[in-house]
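[1] Sequence first, predicted coordinates after that:
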Amino acid sequence: MSVVFSHPVSFAALGFLFALSSVTFAAGASSGANARSPPTRDQWMALADELDGRLRTALPVSSPCFDTVNGVHVGRNETECAIVQQGYTSPLFRSPRFSPQMNPNWETCQKTAAKCLLDSSQPNNSVAWEGVECDQGSVPPYYIDVQSAIDIQVAFRFARETGVVLSVKASGHDLKGRSGAPGSLSLWTRNLDEMSYSANFVPEGGNESFLAITLGAGVPFEDVYEFADANNVTIIGGYHQTITASGGWVMGGGHSILSPVYGLGVDRVLQFRIVTPDGQLRVANKFENPDLFWALRGGGGGTFGVVLESTMLVEPQMKLQVVSVNFPQTPENAQQFLKLIVDQTPKWSNEGWGGHMRSFGLINVNPLLTLEQAKESVQPAVDFALSQNGTAVVEELPSWQAFFSKYVVSAEFDVGAPLILGTRLIPVDLFTTEAGKAKFSDVLNNIVTQFNITPYIIYGTPYLFNHTEGSTSVTPAWRNSLWHMSYMGGWAYNASVEEIWAQYELISNLTQMLRDISPESGAYSNEADVYEPNHEESFWGDNYPALLEIKRRYDPDGLLDCWQCVGWKGLEDDRYNCYL
């Protein structure tokens, strides 16, 4: 059975997978809606017949490189292993396949160190597989290749009847481990890839038309940007090729470096088409199911139902002013540059800048200024970089697609390696008052000097966007912040449980320093500390009680659940056995 090219369920495949994964099934299926025994072989086969080949089996993507998989000797497959090795750190290899996550720590069982990983720094390193067993970890052993609403309706009914755990996955661009669960039946939406453009889109039940693009749940932003460019429009989206526009990105908030002017993803979405856990295919917009529409605009993915498509408001194609500066970092100049960008941020924010910034440089864009205005605006950053033997470019590009192709693809964070984030939304007063700047600068200096950590700053809060208060369910902290600040932690493919936990502790402790100086702020649910304390308040603020009520209305049996999502069942649920 191949994991590079998965197979529909057959009696032979089913028997083989049962032999490989009986422990996984038992662990994963005991905490569903009715806490029943795992589905029987006959129930799986009946589901396979009903889905006509769309129920498939899966093993970890690296399993062809191992002799023993889930305790069974299967022999190493040199041909398929070579394919995996070649693509192991490529997002374009991982995105269209079911088994891999962008960051493979979420393919493993971190608590028990059960895994099936290659060495991301050297994928042909034989130490990773010689004498090592491949374990299923958190990779769902079954998934449905979703093609229509019917597939999702069948899955919800099956879960209600059998108690099997459900998970929802698109491209696996997931930093919290929410798109998989050990022993689960996964709903894989990556192949819902249709796109359409309308110059006169009218939401169902409405009477006003919009410039809009409708996107299937599996369309990645790389494809969206090409499609928008071909239609001479600009869509506001994420900073990575493989993020799916209609999935957790938009439902969790959806920041963009164009968000300072044009808003978050939740501010741009006009309509969802979704199957809710009661089995109903629904349209959610301002006019139909407005409570669900509000919840989906910030309440998070994999929670209120399975989205088939979303429709996004777009802008005419626009020119962008771009500044890119880089310099060799030292402890001294890192502190100096961070102070410079803290001092400049209020001015830059009022001028419409957004971007990604580090302690050794930045890549920022502006849709409002002319080239001459942009040069004058960012001259302090340019001068600083050049004084440190760095480089600086300020230029005008004709479109978002031109910017994305030239700058973003080469600057995206690495995939194929274990990675976690801790984040905080940094409020305005930490930039605009002397006391605030002093507290913030102390934290930044400690991070760089004491911990030797490079902060990753996303300049993508909707500071200038004129939103309607209460129209979305994200934390209100988004509207009063200038930075979405993060730190990255990681570990080697063969790290021990203790080494992994040490990284979580480090990231959480760093993030606590920011919580302490911004107690009234919040965090972005898609990218926050995995073990975020008081996550309901951090992610949603006063919106949480209403979100919980809507969750219970559309999912009374709790068929959908995910880590720190609205209404999650908590650590006692078996699906979270692999979290630390």
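    Cool, got the structure. Numbering: from 1, shown residues only.

[2] Could you use CA atoms for every contact and neighbour count after this?
    Fine.

[3] Residues touching stretch 373-389, excluding its own?
    Contact partners of stretch 373-389, identified using C-alpha atoms under 8 Å, 6 or more residues apart in numbering, comprise 321, 323, 325-328, 333, 337, 340-341, 348, 361, 366, 391-394.

[4] take the one below as the second:
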Amino acid sequence: MTLPLLSLGLALLVGTAHAQVQSDQVPFSSTGGTTPTDIWTALSARFGDRVLKDVQPFSKPCFANASSAECASIQKLYQNEKARTAQAAGYTWGQWETCQDTGDQCLLDFAVPTDPAATEAGPDSCARGSIPDYFIDVRGPDDIIAAFEFAKETGIPLVVKNTGHDFKGRSSGPNSLALWTHNLKDISYNPAFVAEGCTDAYPGVTAGAGVQFFEAFQFAEENNITLVGGSDATVGLTGGFTMGGGHGVLSPVLGLGVDRVVRLRPDSGRQGSDAKALLVAPVQDRNPRRKIPHSKCLSERGPLLRAPWWYVLASSFSFLLTYPTPFQAAAEPSASSSKPPSSPPPAAPVQVVVVTWAAKSASQTKALWNLIGEHVIEWADAGWGGYSMPELALFVTQRLTKDEAAKSMAPLLAQAETMKEAGVDGAMAMVMEFPSFLPFFTSFMTDAGGNAGAGKVGYSVSLTSRLVPRASFATPDSRTALVDALMAASAVPAPDAPLMIIQITAPTAARPADLAPGRTSVTPAWRDAVYHVTSMGMWNWNATKEEIMGVYDRTSRLMDNVRKVTPDAAYLNEADVYEPNHEASFWGDHYPELATIKMKYDPDRLLDCWQCVGWNPDSERYTCYL
């Protein structure tokens, strides 16, 4: 299988960046070579005030003076996602600020941030851990290009950080240079967007790499449009979410985030004689004068490849909105008309069905998961997405009216009634309608401050996941095997019990025209998946190295129960840090071609990250992993 635009895109992206620098590379080592003073001088000369010179660990003020007003502010905001993602050195999950191998860290007690035990050792106990030494506040293409040149010249490892919402540590690394893309906040809506090389216009949104979901969803609300997004308000719309695939409750109908992409703007080098920004659109034709009909444009869009060494280069993405109902774009806009030739359908109402209860009960959880397993193919094919935890089921659709939604979910609502009649504590069911996606998202996915409502941040986590295919729901026996595996994977007593979530967010009901199968690097298993199952363990600031390794091992072994009854497939953004057979799990049969292209255009691994395509596990940047 050939992945369109791959060779062209990587040749222009990585190859051009390599060609712009001198072949003599100054080796970099944390123990020798180029001195920090030389690096700061060179960075300042090249980037000016976009070099962030005093980036310190998020919690450092509390180690300097635990009774200061600055520390009080840090303690108050310690579990606040928006506060963390707005800081260059702020990470959602604590361990990626630390060096897990050596214990170097600067963390507070995430459960009680005011606990003095975490800071009583004083300023000298606050270590940088795996926070990059150098940060560039990226404000445009020239900064990205110059950073690649600088990394090539000096050998300093590059990492890319947008929000720091990363379960695998790819946005941090000791002794590295970080490209902080958080401030690339431009977002625009064009009701008549035409991708390069195409003739038809569609409603589209173009967003910078720093736009987060709480901003994107508010923008969509203001423009009466719908965007595919995740469940966490502070995750970036582009970057890792899109390049990894990107899933949410609307994905069963609208596809993965990457399926909606019609253009990306990678900033990596000169195109032709002097241009420094280039576009990768659905079709790059040898004859630039030949226009491509809309059917081919749509079938060949989505040329993104997730070796995360790709997304670092893209400063903006353009997304297709709603269903593609093409209209011909005028060759030149009419001076007498202020309206586009057409406009998208309005954002659709959102129907929500919720069933929940209060007390933990393995028997009630198993009954719920048996019921969902029995009906989920029918529901997902009808356009329902959603989530289930041991005491909760939440389903969402834009395809039905409120009455139709209640009828469709009758088996689930009936089970809730049975629980209520049996006196199950807190058992309840709700059928709700929201006028658009944002009110639903605000009500169910965020807290009063607009942060993710599913839980706080600042703690350290071990996440594992699995994509579960249709075959697992084909027969009573296969469904029983799956539910038994899920129950076994979550059957650990508190306080070590993992947080398991069944996510019905695969593109099960998306129309072929809305997808890009074979055109992206996401594992083909997404196209046959029904569940994306995640399980999370956690630890606090004072965990020992042995205890941390124990959490990683336990969460992975628990997920082995599900691995045994499903194929090798996992969503790389939310996968086990030590995912077994990760090449097959993350990319499936795409991997050999991806690896070949990676080595052709980036043989020096200028762009490298943990368990990414063609990665170098011996790199110094990984010394803090266990």
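    Happy to help now that I have it. As the structure is a computational prediction, the values presented were derived from the model and not from experiment.

[5] related to what we said a few turns ago, out of the contacts of stretch 373-389 of structure 1, which are buried?
    Among the contacts of stretch 373-389 of structure 1, those scoring as buried are 321, 323, 325-327, 333, 337, 341, 348, 361, 366, 391-392, 394 (criterion: 16 or more other C-alpha atoms under 10 Å).

[6] Dead centre of structure 1: give me the residue that sits there.
    Nearest residue to the geometric centre of structure 1 (C-alpha atoms, centre = their mean): Asp174, 3.7 Å.

[7] hang on, it packs against Pro100?
    No. Look at Asp174 of structure 1 against Pro100 with C-alpha atoms under 8 Å: they stay out of range, at 11.0 Å.

[8] Would you map the helices across the stretch 1-150 of structure 2?
    Along the stretch 1-150 of structure 2, counting by DSSP state H, counting those that start in this stretch, helices occupy 6-10, 16-19, 36-47, 60-64, 69-77, 81-85, 141-154.

[9] Ok, which of the ones you listed comes nearest Val253 of structure 2?
    Closest approach to Val253 of structure 2 among the helices of the stretch 1-150 of structure 2 (C-alpha to C-alpha): helix 6-10, 26.7 Å.

[10] circling back: from the buried ones among the contacts of stretch 373-389 of structure 1, which land in strands?
    Per DSSP state E, strands hold the following members of these: Gln321, Val323, Val325, Asn326, Gly361, Asn366, Thr391, Ala392, Val394.

[11] between the residues you listed, which is nearest Phe304 of structure 1?
    Of all those, Phe304 of structure 1 sits closest to Asn366, with 35.2 Å by C-alpha to C-alpha.

[12] Counterpart of His484 of structure 1 over in structure 2?
    Alignment note: His484 of structure 1 maps to His532 in structure 2; criterion TM-score structural alignment.

[13] relative to helix 41-51, how tilted is the strand or helix carrying Ser22 of structure 1?
    Using DSSP states H and E, Ser22 of structure 1 sits in helix 11-28. Counting by axes from the mean of the first three to the mean of the last three C-alpha atoms, to 10 degrees, helix 11-28 of structure 1 lies at 110 degrees to helix 41-51.

[14] Contacts for helix 11-28 of structure 1 next, please.
    1, 37-38, 41, 45, 57, 69-72, 136, 141, 164-165, 181-184, 574-575.

[15] repeat that for 7 Å
    Pro38, Asn70, Gly71, Val72, Val165, Pro182, Gly183, Ser184, Asp574, Arg575 (C-alpha atoms under 7 Å, 6 or more residues apart in numbering).

[16] Asp429 of structure 1: which of these is nearest?
    Arg575 (40.3 Å).

[17] how about the nearest residue to the aligned residue in structure 1 for Met389 of structure 2, chain neighbours excluded?
    Counting by TM-score structural alignment, Met389 of structure 2 lines up with Arg358 in structure 1. Closest residue to Arg358 of structure 1 apart from its sequence neighbours, by C-alpha to C-alpha, 6 or more residues apart in numbering: Tyr456 at 5.3 Å.

[18] So that neighbour is in contact with Trp483, correct?
    No. Using C-alpha atoms under 7 Å, Tyr456 of structure 1 makes no contact with Trp483, being 10.0 Å away.

[19] Those two - which one has more neighbours?
    The neighbour comparison of Tyr456 of structure 1 against Trp483 (other C-alpha atoms under 10 Å) goes to Trp483, with 28 against 18.

[20] what residues are up against the more buried one?
    Leu425, Ile426, Ile457, Ile458, Tyr459, Gly460, Thr461.

[21] With Leu43 of structure 2 instead?
    Val51.

[22] ok, now Thr214 of structure 1?
    Met195, Ser196, Tyr197, Glu309, Ser310, Thr311, Met312.

[23] among the residues you listed, which ones are buried?
    Met195, Tyr197, Glu309, Ser310, Thr311, Met312.

[24] Give the aligned equivalent of the first one in structure 2.
    The reference is to Met195 of structure 1. Under TM-score structural alignment, Met195 of structure 1 pairs with Ile187 in structure 2.

[25] Could you export the helices of the stretch 1-150 of structure 2 as JSON lines, including distance to Asp576 of structure 2?
    Supplementary listing: the helices of the stretch 1-150 of structure 2 in JSON lines, determined by distance: least, C-alpha to C-alpha, whole Å:
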{"stretch": "helix 6-10", "distance to Asp576 of structure 2": "27"}
{"stretch": "helix 16-19", "distance to Asp576 of structure 2": "32"}
{"stretch": "helix 36-47", "distance to Asp576 of structure 2": "34"}
{"stretch": "helix 60-64", "distance to Asp576 of structure 2": "29"}
{"stretch": "helix 69-77", "distance to Asp576 of structure 2": "28"}
{"stretch": "helix 81-85", "distance to Asp576 of structure 2": "22"}
{"stretch": "helix 141-154", "distance to Asp576 of structure 2": "29"}
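
[26] re the thing from before, just the element for the residue nearest to the centre of structure 1, please.
    Here Asp174 of structure 1 is assigned to no helix or strand, by DSSP H and E.
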